[in-house]
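Pasting the sequence and the predicted coordinates here, then a few questions.
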Amino acid sequence: MQNFNFQFFDLTHLPVDVTRASTATVRFWARRQDSWILLLQEFVDLKNLQFIGTLEEQHFPVNSLVFHLTDGFYSADIPGRPREPKAAQPVPTSSYNALMKLATLDNSIQDALATQQSIREQINAILETKPPDPVPQAEDRLELAKKYLALERKNVAAVKQRKKELEESIRLRRAAIRDGRAVQEKAERDVANARDKLDSSREATATTREQIRGQKRRICSDLADIFDIRPVPDGPPLSFQICGIPLPNTTFDAATSRTTGEDELSAALGYVSSLTDHLQYYLSMPLPYPITAFGSRSSIRDDISLLTDLATRYQARGREFPLFLPRGGSTAAHFRFEYAWFLLNKDIEALCASQGLRVVDIRQTLPNLKYLLYSGGARWRGRARK
């Protein structure tokens, strides 16, 4: 027959008089058919148990008891085996006074626990013999009911206030809807009235636009007659003169140019400046570089370019460039004159672009102006002939 294996059990939840007892009674029951019978009963003194270490190579007598504790196996039926000393450093033990203090403290704790248990039992006995008083519970329920009542009243007041706000909001929305419908009806009436006038307004707009285009063509034709631009007799290709004064297409060089003097060049550029300045108003195209038309002493202004070489105090005055050759002929003055002529050509290019004309070379000042005036006044001449 094999030995039985029993489960471990814990005694920490039991009282101290049980866990610290040195004696115990061990009973074993066996089940036979459907009933249990007492098989063995032993009175064991734990002080007399002998340490046997392990169960291997041990010969146990019949019905011998073996106790498996935390540090090993113990038995009272076979001689014990001396324990092997552990390889550890000696640890100083407690003194007699410390042990007595610890025992006294433990006794005090046990007395306190016993007193607590006794008081608990007395209170339970008193509560069992004395009938319960329903008044405190009723008062507690009353206070709780009052709190709930106050909370519900507060919620009701908040709901009423919210109801008033919603009613006011609905009233304002209805008023806004009425106003919106009135405005919508008025807009529909205005649209209906405007539809009746739409066709006539479109015709009037188209007629006005056509008249504006006709006036622009007529003005271009008149300007072409006033500022007469025609080729220079016996001159090189694309050489034109304005009001009888020739104007070259490239930059002016006084050392090499013999056909045009400084005064004639300034006068020709003055005519071009005046014509360009008038065209920006008639063609409804503002010039990117404003022109101050003043005859042979005209000038042009550059407010777009970033001129870093100008001082702050002279920046406003330095952005004005002359369209004439100053007396003296210094290099800086000549450079400013050429830059002014370049800006004038850029203005003419902008006017041509506004009319859908493409400029091949912006340096051809008079040919580009002639092309612009001819394109703008061609239809007017054709209509006048008819």
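That came through, no problem.

Please count neighbours and contacts with C-alpha atoms only from this point.
Fine.

So which elements touch whichever helix or strand residue 67 is part of?
If you go by DSSP states H and E, residue 67 is part of strand 66-69. Judged by 3 or more C-alpha pairs under 8 Å, 6 or more residues apart in numbering; DSSP states H and E, the packing partners of strand 66-69 are strand 72-75.

take a look at this one as well, against the first:
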Amino acid sequence: MHNTSILLPSNRAKLRNLTSLSLRNLSLEPNGRQRRKTIVDDDAVPQTLKSPAKMVALREGRNMRLEHSRSSGDLRTVGEEENAAGSPTKNRAVKERPKIGRMRRRSTLEWNNATPQRRQERLERVTEERMMDVFYSLHVGGIEEPIYISETVERTMNPTFRHIDFSSCGPGIMRLERVVVRVWVRSVKMGAPWRQLLELDVDLLGGLQWVGKSLDTLTHPLQNPNTLLFHMTDGIYTLPPPITPPQPQRPVNRSTPSARPHTLATSPFDALLRLAKLDDSIQDALTTRNKLASDLENLLQSNREALEDRDRVAEAEDRLKTIEFAKVVVGKQVEKGRKQVEEKRGSLDARRRLMREDVEWRAKEKSEMEDTIRPEIPALKEEKEVHKKAIRAQRRRICEDVQKIYPLTPIPKKSLAFTIRDLHLPNSEDLDSEAPETVAAALGYTAHALLLLSHYLHSPLPYSVEALRGSTTTISDTISKLSKTTASGTEVRTYPLYSKGVPRFRFEYAVFLLNKDIQLLLESCFGVRVLDVRQTLPNLKYLLYMATAGEGELPARKAGGVRGLMYPGRSASDASNSSARSGLLWPKEAANGKVVGNKGAVESLRKNITGVGKKG
């Protein structure tokens, strides 16, 4: 077989290239099937006496003489028998079997008349006798334990094992060219203990024969028993068949006319003499070659020191050139680095100078601004405090209005139980105590009131109310990880404040977000800590209480006051008079639009806060 391996034998013949093993034609008899006792008589054939054909043959042959049974090699046709007896050659045709007369006995094998069921049982029994459990182990020289033990393939005659795992082996083992393979088998039917079937010392370099790229490309079947296949990285190999000794030739019978004496031709004497002379010349040439090699070796040994000195000089010169070249390169790099350092120093000096000039200019500008604004700072601080008080008073008044719109009334004889606009909203742990419609409407009122308070207190809700639709209000979660991010952006999760027709957990989570809004408003605006976030209306009542708390009476609601609503044709004096009549807080302006003073506005604010002009 022609070897088409893509690797050289020196590269392939390593243990690391062995990937797997296969075994074909598994047999406990390595040299083939051993013949058992020969059936020398027809009576010893199984079921012979029970055969009807046998009984007929015995009846017909009672008066016939007893003849020895013939083997298959002695059976000849009728024509051959007549020819041997001296009959004419032309009568060699085989006679037909007589229709009536003595019947010949048919075969007595039990397979002929057996039923298909019996044939199947016999086939399964024969196959089960040959089925065995198989595994193998790999061994190398110098190591007592095996370097690899394969898995056990059960009930098989042609096992194919898994890939070999050499992860636990070092490079010293993976580079070996010899390996010992031991195959262990166990009979399935008898349940006998494991026994060693094969032990092969395999030379991976020269002891394998290439079979093909894979088992599918085999052109001839593997007929030898216990054929071991080695799966390498470039194909499949097997052990070559053993060399059989030549068969002795049969002695030729000289008495037969076919054996004719003949002579064999040989070489003449001159050719033999030339061959002898040529052999002498070859021997002389080999002697001369050996002598020249010895002389050259002695010459090299005598001049070894001079040769080594010459090699060292060449190496030193080469190293000196390398050092000089490295010196030139490093010099260039040092010069380039020096220039970069100088440039960076100049850049840093320029930056320091600009920073110093900027600091001086800013300090000068700050001092000039302080000199200009310092006289007005007390008046601005006083105006700021007045504005703060005015804003706080207006917020207090607005929160009072919200409390009137959405009154929170406590339920008698119940602790921490309130109604909003006569609708009872239980706490979060007891939402099922009221009807779903009542709870949804109360939650809608609560969300609306909370949204108004967030606007007036200038504190946005972290969980904003998306849609104010009474009993179908929804709230969104924009900051938690529950928000879903899509290709178009972040999709906000919206949760309903009603329980009808929606999953229960979404409704409960919406109520939780509403309670968290109330808690965050209390903590961010008033610094109040909430004890129980589940108490919705009690916490909202506390928030309104903190928003409406304050000293003094509530200020009056202002009418107008938006400059954009003034008519374009009105003069500055009309605008100031209108502002005075309506209680606006705008400063007086001159005809050119410049502010001429804020003292009147501050006084107006102070009077408004103290209740001057209040109407309820």
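Here it is on my side, so go on. Note that this is a predicted model, so its numbers are computed, not measured.

Please state their TM-score.
The TM-score (TM-score structural alignment, normalised by the length of structure 1) is 0.47; 210 aligned residues with a C-alpha RMSD of 3.7 Å.

So residue 56 of structure 2: helix, strand or coil?
Using DSSP: H, G, I helix; E, B strand; the rest coil, the structure places residue 56 of structure 2 in helix.

any idea how far residue 208 of structure 1 lies from residue 202 of structure 1?
10 Å (C-alpha to C-alpha, to the nearest Å).

Buried residues in the strand holding residue 67 of structure 1, which are they?
By 16 or more other C-alpha atoms under 10 Å, the buried positions in strand 66-69 of structure 1 come out as residue 66.

any idea how far residue 381 of structure 1 lies from residue 222 of structure 1?
Residue 381 of structure 1 is 10 Å from residue 222 of structure 1, by C-alpha to C-alpha.

what does residue 366 of structure 1 give?
Counting by C-alpha to C-alpha - residue 366 of structure 1 and residue 222 of structure 1 are separated by 17 Å.

quick one, which of the two is more surrounded?
residue 366 (27 against 14; other C-alpha atoms under 10 Å).

Check the gap between the more buried one and residue 73 of structure 1 for me.
Taking C-alpha to C-alpha, one finds residue 366 of structure 1 at 127 Å from residue 73 of structure 1.

Residue 509 of structure 2 contacts residue 495, correct?
Yes. Between residue 509 of structure 2 and residue 495 there is a contact under C-alpha atoms under 8 Å: 7.2 Å.

More neighbours: these two, which one.
residue 495 (23 against 16).

what about that one, helix or strand, and which?
Per DSSP H and E: residue 495 of structure 2 is located in strand 493-496.

can you give me the strands in the stretch 451-600 of structure 2?
Secondary structure of the stretch 451-600 of structure 2 (DSSP state E, counting those that start in this stretch): strands located at 465-467, 474-477, 484-486, 489-491, 493-496, 588-589, 595-597.

With the stretch 251-400 of structure 2 instead?
Going by DSSP E, counting those that start in this stretch, the stretch 251-400 of structure 2 shows no strands.

Could you list every helix and strand in contact with the longest helix along structure 1?
Longest helix in structure 1, counting residues (DSSP state H): helix 134-226. Judged by 3+ C-alpha pairs under 8 Å, 6+ apart, helix 134-226 of structure 1 is in contact with helix 262-282, helix 365-385.

following it, which helix or strand shows up next?
strand 229-231.

Can you list the buried residues in that next one?
Buried residues in strand 229-231 of structure 1 (16+ other C-alpha under 10 Å): 229-231.

now the residues you listed as TSV including distance to residue 174 of structure 1?
Below are those laid out as TSV (distance: C-alpha to C-alpha, whole Å):
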residue	distance to residue 174 of structure 1
229	73
230	76
231	78
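
So residue 99 of structure 1 versus residue 105 of structure 1, what's the distance?
In terms of C-alpha to C-alpha, residue 99 of structure 1 sits 10 Å off from residue 105 of structure 1.

got it, and residue 273 of structure 1?
Taken as C-alpha to C-alpha, the span from residue 273 of structure 1 to residue 105 of structure 1 is 119 Å.

neighbour count winner among those two?
More crowded of residue 273 of structure 1 and residue 105, by other C-alpha under 10 Å: residue 273, with 26 against 12.

was I right about the more buried one contacting residue 267?
No. Applying C-alpha under 8 Å as the test, residue 273 of structure 1 and residue 267 come out as separate, 9.7 Å apart.

Tally up the residues packed near residue 582 of structure 2, please.
13.

How about residue 536 of structure 2?
With other C-alpha under 10 Å as criterion, residue 536 of structure 2 counts 25.

what's the answer for residue 380 of structure 2, then?
13.

And residue 341 of structure 2, by the same measure?
Residue 341 of structure 2: 12 neighbours (other C-alpha under 10 Å).

separation between it and residue 353 of structure 2?
Distance from residue 341 of structure 2 to residue 353 of structure 2, by C-alpha to C-alpha: 18 Å.

now residue 370 of structure 2
On the measure of C-alpha to C-alpha, residue 370 of structure 2 and residue 353 of structure 2 end up 26 Å apart.

Residue 295 of structure 2 now?
Counting by C-alpha to C-alpha - residue 295 of structure 2 and residue 353 of structure 2 are separated by 85 Å.

swap in residue 373 of structure 2?
From residue 373 of structure 2 to residue 353 of structure 2 the distance is 30 Å (C-alpha to C-alpha).

Residue 282 of structure 2 too?
Taken as C-alpha to C-alpha, the span from residue 282 of structure 2 to residue 353 of structure 2 is 97 Å.

Ok, residue 467 of structure 2 next?
Distance, residue 467 of structure 2 to residue 353 of structure 2, using C-alpha to C-alpha: 60 Å.

the more surrounded of these two?
residue 467 (16 against 12).

For stretch 508-527 of structure 2, buried residues please.
Quick answer for stretch 508-527 of structure 2 (16+ other C-alpha under 10 Å): 508-522.

Tell me the one among these nearest to residue 574 of structure 2.
Proximity of those to residue 574 of structure 2 (C-alpha to C-alpha) peaks at residue 521, which lies at 42.6 Å.
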